[in-house]
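In: have a look at this prediction, sequence included:
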Amino acid sequence: MIKDFSLSALNMGVLAAFVGYAASFAIVLAGLTAMGASDAQAATGLFFATIGMGICSIWLPVVTRTPAAVAWSTPGAAFLAATAMLAGGFGEAVGALIICAGLIVLTGIVPALGRAVAAIPKPIASALLAGVLLKLCLAPALALGTLPLLVLPIVVAWVVGLAWNRLAAMPLAVVTFVLVLVLAVEPSGHPDAAAVSWAPVLDIVPPSFSLQSAISVALPLYLITMAGQNIPGFAVLELNGYGVNRPSLLRSTGIVSLLIAPFGAIPVNMSAITASMMAGEDAGRDPSGRYWAAVVSGICYVALAFAATAVTSLASLAPTAVITAVAGLALIPAFVAATTAAFSRADQLEAPALTFLIAGSGMSLLGISGAFWGVLAGVAIWGAKAVFQREQPPGA
């Protein structure tokens, strides 16, 4: 194992961890806060989510000898951020997280369930993801209109980073965000340096379960995590020539998600973006040694987990609109990719359009979120139109 280690893998692993964390920690905090978590509960959830993906990113690559990168469910966190708080507060949200993790484990045990998820037309799944991301992707523009002096420097840094290197966009935006906090927040608003703890302060909420939260939050979160993260993550490894045992990886990430969910942590899953970084030649000339990049990223994530309380404390100094603006900037590339895939079929535009509009509207019916109804309506219209098209004679 040691003989496979290389400096290229070390450098890429550190870079991937930094990019992965910097690009999405604000989304995770926004999602947990929207579900009713206090600052301490959000810090606890962030700590365990980071620990979970760190452990998986060390364990799975060592076992499989592949750069099986693991991340938290960024689109899942975005879904939580765009969803109305449940009647039972954060405790009910924790119950939904546990159910979602259980569904991921079940998918690894029952292959038919995975095939059922994969059978959802890709444009419908992409439209669901785009609709879920819409609200947060609007946040930078809305914040720019209300807090221009705080948000404009962050947007400019993001644009400069995007023009230079796509992977540099969010790290530069996050660095600028920190500078804005230091320079623009009143001195009385800064926490005492001695009061910012680098040790995890755990605030645990007893979970509660309901049918409404299972259908309205757990099921859409499961579908978004599978369609938006796991399936693309598997595809990245396979495209780079690595063998993938999908059920085994789903069971592993599902079990870890199940262990961390009671602490308010969002699910962990296969990563697509950081996996593409660590599966390529930049992580080493020898493909058989690139798994070390994922191992290094996992070690970095474990270390970053202990900054959860400090990160949450510092983020709490900023107006909520600025935090959601940073989260929205991070999601714009994913939104573009999702909308492109959603409307890739010229003969099937109405179904994904309806899925996108319902999921993005923020509506709820019978206490169930629009994400569920959007998928239901989209699949129904897709199937009906497919049947009609088959029955139409050629040239009709």
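Out: Cool, the structure landed.
In: when you work out contacts or count neighbours from here on, use the C-alpha atoms and nothing else.
Out: OK.
In: mind listing the strands for the stretch 101-250 of the chain?
Out: In order along the chain, the stretch 101-250 of the chain carries no strands (DSSP state E, counting those that start in this stretch).
In: show me where it has helices.
Out: 111-119, 122-146, 148-164, 169-184, 211-213, 219-225, 231-239, 246-260 (DSSP state H, counting those that start in this stretch).
In: tabulate those (CSV), appending mean neighbour count.
Out: Rendered in CSV, the data for the helices of the stretch 101-250 of the chain read as follows (neighbours: other Cα atoms under 10 Å):
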stretch, mean neighbour count
helix 111-119, 13
helix 122-146, 24
helix 148-164, 18
helix 169-184, 19
helix 211-213, 17
helix 219-225, 25
helix 231-239, 19
helix 246-260, 22
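In: quick check: which of those helices is nearest to Phe48?
Out: Smallest distance to Phe48 across the helices of the stretch 101-250 of the chain (Cα to Cα): 5.8 Å, for helix 246-260.
In: quick one: Thr83 from Gly131, how far?
Out: Distance, Thr83 to Gly131, by Cα to Cα, to the nearest Å: 12 Å.
In: again with Val217
Out: 15 Å.
In: still on that earlier bit, what's the closest of the helices of the stretch 101-250 of the chain to Gly360?
Out: Nearest of those (Cα to Cα): helix 122-146, 4.0 Å.
In: tilt between the closest one and helix 148-164?
Out: Following axes from the mean of the first three to the mean of the last three Cα atoms, to 10 degrees, one obtains 140 degrees for the angle between helix 122-146 and helix 148-164.
In: nearest residue to Pro111 other than its sequence neighbours?
Out: Pro247 (7.0 Å; Cα to Cα, 6 or more residues apart in numbering).
In: hmm, that neighbour is touching Thr107, no?
Out: Yes. In this structure, Pro247 is within contact of Thr107 by Cα atoms under 8 Å, at 7.2 Å.
In: specify the local secondary structure of Asn269.
Out: strand (DSSP: H, G, I helix; E, B strand; the rest coil).
In: looking at the helices of the stretch 101-250 of the chain, spot the one closest to Ala68.
Out: Of those, nearest to Ala68 by Cα to Cα is helix 231-239, at 7.3 Å.
In: so which elements touch the closest one?
Out: strand 268-270, helix 273-278 (3 or more Cα pairs under 8 Å, 6 or more residues apart in numbering; DSSP states H and E).
In: putting a second one here so we can go through both:
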Amino acid sequence: MPRSRLSGRTGSGGSNAAGLIQPVSAGVISAITGFASSFVLVVAGLHAVGASDAQASSGLLAVCVTSGLCCILLAWRFRMPISFAWSTPGAALLVAAASVTDDFAAAVGAFLVCGALIVLCGLWPALGRAITSIPRSIASAMLAGILFPICLAPITAAVEIPWLAIPVIVTWLVFFRLSPRWAVPAAMAVAAIAIVVTAGGGLTAGASLAPTLQFVVPAFDPLVIVSLGLPLFIVTMAGQNVPGFAVMSTFGYTVPPRPVLVASGAGSMIGAFFGGHAINLAAITAAIMAGPDSHPNPEKRWPASVTAGALYVLFGLGAGMATALISAAPPILITAVAGLALLGALVTSITSALETATQRIPAIATFLVTASGVSIVGLGSAFWGLLVGGMVMIVNSLGRRPAD
């Protein structure tokens, strides 16, 4: 079997049985927090671009299965805790792109293009370097602009439906103080209880709770591809894959980019035919499985990713129930839970966007245009945010002397 490619090795395991408990536990925690923290965003995003309840359920199942299988196969192949997840920034983009299209077939066509571009990045490294050469401030500002309206939802929900939203927000705040990792899952649990109580028998009325995959024939609309497919590709690469490689490197792992990008891109393309938007290298949950809490010995952490992958597949079997739960809730409540889940990502994006003083005006321009939600000639605000930010950066740099 291939050995883990590590820049350093530390620690030692105990007995095989005892040594397996720790990484398995890390995988369980990672899978639960990863799924519970953002599955509502995936379903809400798919609904926003025209998916029916059955198609949204199929899409959630598809990204669970494809990301889970990639976790299992690549972690086993390379003996490293390589982990995958659905694109959370991509799901947020779908919510923000509600005005771009309500034709889910066209959205699926954009998902396919995104997956193909990720595969191409793996096969043609020059493309990957071109994407990562987009100024970090601009890419982060675009992501912040996508996240900002969603992160406003808890405020709106607290005003419109205080009896439902305030208990969710208070739960999130308490757990954020005591155990940040469980803040969003706890908030989602409170929201689920509220939805069940208020919906009553209407929760399952007309809903299919059995896990089913629905094949979607894609349609390739150039405007939707430019407005949705390309921004989805950029935020998935810049917001997930690049940080994912960085997290693994932090813990001493040299992850081979080609198989990771090809696997995630191919998985995204397969999942797209069943409504899934995109999968990518995990970043936040990867830190749980790749860090010392998973196992003192870096070479014995890979079972954590295998465990997480198996659980993702199992969680996918509950996609029908998850979709029924979300469909029965007031949309603003679901967006509010998603907003709470994305607050950390918003802070990170804004901090990164404003980090370089000379790029702050282009970054703010990108943020404002993206957050505005404008759609011009059928092209969404994420595209225009990138374009305007790039133009402002070019003009701002004319005649400027390089910093000493």
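Out: Sure, I can see it. None of the values given here were measured: they were computed from a predicted structure.
In: quick one: the strands in the stretch 251-396 of the first structure, in order.
Out: 268-270, 364-365, 368-369.
In: would you list those in CSV and tack on distance to Ser252 of the first structure and mean neighbour count?
Out: Output for the strands of the stretch 251-396 of the first structure, formatted as CSV (distance: least, Cα to Cα, whole Å; neighbours: other Cα atoms under 10 Å):
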stretch, distance to Ser252 of the first structure, mean neighbour count
strand 268-270, 9, 32
strand 364-365, 33, 14
strand 368-369, 29, 20
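In: so which of those comes closest to Glu238 of the first structure?
Out: That would be strand 268-270 among the strands of the stretch 251-396 of the first structure, by Cα to Cα, at 12.5 Å.
In: what range in the second structure matches that closest one?
Out: Under TM-score structural alignment, the counterpart of strand 268-270 of the first structure in the second structure spans residues 279-281.
In: which outside residues touch that stretch?
Out: Contacts to stretch 279-281 of the second structure, defined as Cα atoms under 8 Å, 6 or more residues apart in numbering, come from residues 63, 66-67, 82-87, 236-237, 240-241, 244-245, 260-261, 264-265, 267-268.
In: what does stretch 352-363 of the second structure give?
Out: With Cα under 8 Å, 6+ apart, stretch 352-363 of the second structure has contacts from 136-142, 364, 388-390, 392-393, 396.
In: make TSV out of the helices and strands packed on helix 231-239 of the first structure and add distance to Ser344 of the first structure.
Out: Shown next, in TSV, are those (distance: least, Cα to Cα, whole Å):
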stretch	distance to Ser344 of the first structure
strand 268-270	24
helix 273-278	21
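In: nearest to Val159 of the first structure, of those?
Out: helix 273-278 (19.1 Å).
In: and that closest one, how far from the second structure on average?
Out: Its aligned residues in the second structure lie a mean 0.6 Å from helix 273-278 of the first structure after superposition (mean Cα distance after the TM-score superposition for the first structure).
In: what do we get in the first structure for Val395 of the second structure?
Out: Checking TM-score structural alignment: Val395 of the second structure goes with Ala384.
In: next, count neighbours for that match.
Out: 12 (other Cα atoms under 10 Å).
In: tell me the spacing between it and Gly378 of the first structure.
Out: Taking Cα to Cα, one finds Ala384 of the first structure at 10 Å from Gly378 of the first structure.
In: then Ile266 of the first structure?
Out: 26 Å.
In: these two: which is more packed in?
Out: Set Ile266 of the first structure next to Gly378 and count neighbours by other Cα under 10 Å: Ile266 wins out with 34 against 26.
In: isn't the more buried one right up against Ala78?
Out: No. Applying Cα under 8 Å, one finds Ile266 of the first structure not in contact with Ala78, separated by 10.7 Å.
In: can you list residues touching both of those two?
Out: Common neighbours of Ile266 of the first structure and Ala78 (Cα under 8 Å, 6+ apart) are Val28.
In: which residue in the first structure lines up with Gly265 of the second structure?
Out: In the first structure, Gly265 of the second structure lands on Gly254 (TM-score structural alignment).
In: name the nearest residue to that match, sequence neighbours excluded.
Out: Val105 (4.5 Å).
In: residue in the second structure matching the one you found?
Out: In the second structure, Val105 of the first structure lines up with Val119, judged by TM-score structural alignment.
In: count of residues packed around its match?
Out: 24.
In: and the gap between it and Tyr312 of the second structure?
Out: 22 Å.
In: how about Met289 of the second structure?
Out: 14 Å.
In: these two: which is more packed in?
Out: The neighbour comparison of Met289 of the second structure against Tyr312 (other Cα under 10 Å) goes to Met289, with 34 against 28.
In: in contact with the more buried one, which residues are there?
Out: Per Cα under 8 Å, 6+ apart, neighbours of Met289 of the second structure: Pro23, Ala26, Gly27, Ser30, Pro81, Arg301, Trp302, Ala304, Ser305.
In: ok, the residues you listed vs Thr204 of the second structure, which is closest?
Out: Among the contacts of Met289 of the second structure, and counting by Cα to Cα, the member closest to Thr204 of the second structure is Ser30, at 29.0 Å.
In: neighbours of the closest residue in space to Ala219 of the second structure that isn't next to it in sequence, how many?
Out: Take Ala219 of the second structure and drop its neighbours on the chain: the residue closest to it by Cα to Cα, 6+ apart is Ala106, 4.6 Å away. With neighbours defined by other Cα under 10 Å, the count for Ala106 of the second structure comes to 25.
In: can you check the one 4 residues further on too?
Out: Burial of Ala110 of the second structure, expressed as a neighbour count using other Cα under 10 Å, amounts to 30.
In: the first structure: which residue goes with that one?
Out: Per TM-score structural alignment, Ala110 of the second structure is aligned with Ala96.
In: can you classify that match by secondary structure?
Out: helix.
In: residue closest to the middle of the first structure?
Out: Nearest residue to the geometric centre of the first structure (Cα atoms, centre = their mean): Thr74, 0.9 Å.
In: on that earlier part again, Throw the contacts of stretch 352-363 of the second structure into CSV and include distance to Leu152 of the second structure, thanks.
Out: Converted to CSV, the contacts of stretch 352-363 of the second structure look like this (distance: Cα to Cα, whole Å):
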residue, distance to Leu152 of the second structure
Arg136, 24
Ser137, 22
Ile138, 21
Ala139, 21
Ser140, 18
Ala141, 16
Met142, 16
Ile364, 18
Val388, 24
Gly389, 23
Gly390, 26
Val392, 27
Met393, 28
Asn396, 31
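In: list just the nearest of these to Tyr253 of the second structure.
Out: Nearest member of the contacts of stretch 352-363 of the second structure to Tyr253 of the second structure, counting by Cα to Cα, is Arg136, at 23.3 Å.
In: can you tell me what that closest one aligns to in the first structure?
Out: By TM-score structural alignment, Arg136 of the second structure lines up with Lys122.
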